[in-house]
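Peer 1: this one's structure only:
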């Protein structure tokens, strides 16, 4: 065999070995992070914090001034970079899609905020406090399907 053929075989073998090793590294399962379940995550200091895990009913009510302010902020021009071609969301949120979402919120969703707020309040909303963080959640049970 000539030098060129041997060089190509060795180079191809090394390239294949690198690809296999990278695949193994990227596809392996990572261990779950170890978190302190008593750590304080809320705002301010944890010195005077007393945990209150009581689950309380919650109703969505947003002030109209806050909705007007949000509309005004969404109307301001954004300084966004053009997304990379053919990349979708692989390197972060696609700026063209972000423009579409902002336009939808500003021109469609927020214009009907009263209707949307009424729709959201049809569900059972609750809030509680866990490790200093205020948690808001919805409890919706699925309807049983008939067979």
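Peer 2: Nice, I can see it. Note that this is a predicted model, so its numbers are computed, not measured. Residues are numbered from 1 along each chain as shown.

Peer 1: use CA for all of it now, contacts and neighbours both
Peer 2: OK.

Peer 1: thought residue 55 was touching residue 126?
Peer 2: Yes - under the criterion of Cα atoms under 8 Å, residue 55 makes contact with residue 126 at 6.4 Å.

Peer 1: who has more neighbours, the two?
Peer 2: residue 126 (16 against 13; other Cα atoms under 10 Å).

Peer 1: distance check, residue 73 against residue 67.
Peer 2: Using Cα to Cα, to the nearest Å, residue 73 is found at 10 Å from residue 67.

Peer 1: here comes the other one, which I'd like you to weigh against the first:
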């Protein structure tokens, strides 16, 4: 009897051992299917184009009451640092309040380091060449036009090319915070034809509302910058 029981026990053990790989195979298939479905869902989500936002291109962002006679022409703009502006700035810097010393060895971890800020203020007061910077900033053509109640400033740089070269317009929008100054070094590369290419870019670079020389209003938080960039004349 004991031999029969032991043989039955061994048989059951062998059957369980045979079932274990089969069970692992089933789990592997399930995980493989779930992984495939997850990967497919992620691919669909990432590759599906976003819906085009609905923009109100007639929304008024300027002061009220609405001025329907507002000048919407494109006007040349010249950046100018007048003596009045420069002297006023230097006067304010000369009478600035003493700065609180920073903690030791903190660098810029807790905000702008006031030891370094002292050097910046001294540079502005005594060494910054405003006239030289004015000439540099005006090396490209600047314009202002009114879009939906706000005066928007922008640079427009057209390439000088022959008729057989394709000119492609490109809109460069600076970051937040930032300014059109970010594009001064790249503009020549975009507007100059390379030997291996037959196209070149025509650059439009606006100052987003509230930056540079573009207007902004107090309710700017609900403002959508892209709604001011539809003017085809710019």
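Peer 2: Ah, there it is. Keep in mind that what you see is a predicted model, and the values were worked out from it rather than measured.

Peer 1: residue 73 and residue 67 of the first structure - which one has more neighbours?
Peer 2: Of the pair residue 73 of the first structure and residue 67, residue 67 is the one with more neighbours under other Cα under 10 Å, namely 15 against 12.

Peer 1: I'd say the more buried one and residue 110 touch.
Peer 2: Yes - with contact defined as Cα under 8 Å, residue 67 of the first structure and residue 110 form a contacting pair (7.2 Å).

Peer 1: show me what residue 121 of the first structure aligns to in the second structure.
Peer 2: When the second structure is aligned by TM-score structural alignment, residue 121 of the first structure is paired with residue 138.

Peer 1: does its match touch residue 76 like I think?
Peer 2: No - Residue 138 of the second structure is beyond contact range of residue 76, at 11.2 Å (criterion: Cα under 8 Å).

Peer 1: so the aligned residue in the first structure for residue 52 of the second structure, which state does it fall into?
Peer 2: Structural alignment (TM-score structural alignment) places residue 52 of the second structure against residue 32 in the first structure. When classified by DSSP: H, G, I helix; E, B strand; the rest coil, residue 32 of the first structure comes out as coil.

Peer 1: let me know the distance separating residue 32 of the first structure from residue 130 of the first structure.
Peer 2: As for residue 32 of the first structure, its distance to residue 130 of the first structure is 20 Å (criterion: Cα to Cα).

Peer 1: just want to know which of these two has more residues nearby.
Peer 2: residue 130 (18 against 6).

Peer 1: so what's that one up against?
Peer 2: Going by Cα atoms under 8 Å, 6 or more residues apart in numbering, residue 130 of the first structure touches 51-53.

Peer 1: what's the counterpart of it in the second structure?
Peer 2: Residue correspondence to the second structure (TM-score structural alignment): residue 130 of the first structure is matched to residue 147.

Peer 1: relative to residue 74 of the second structure, how far out is that match?
Peer 2: Relative to residue 74 of the second structure, residue 147 of the second structure is positioned 10 Å away (Cα to Cα).

Peer 1: and what of residue 130 of the second structure?
Peer 2: Distance from residue 130 of the second structure to residue 74 of the second structure, counting by Cα to Cα: 27 Å.
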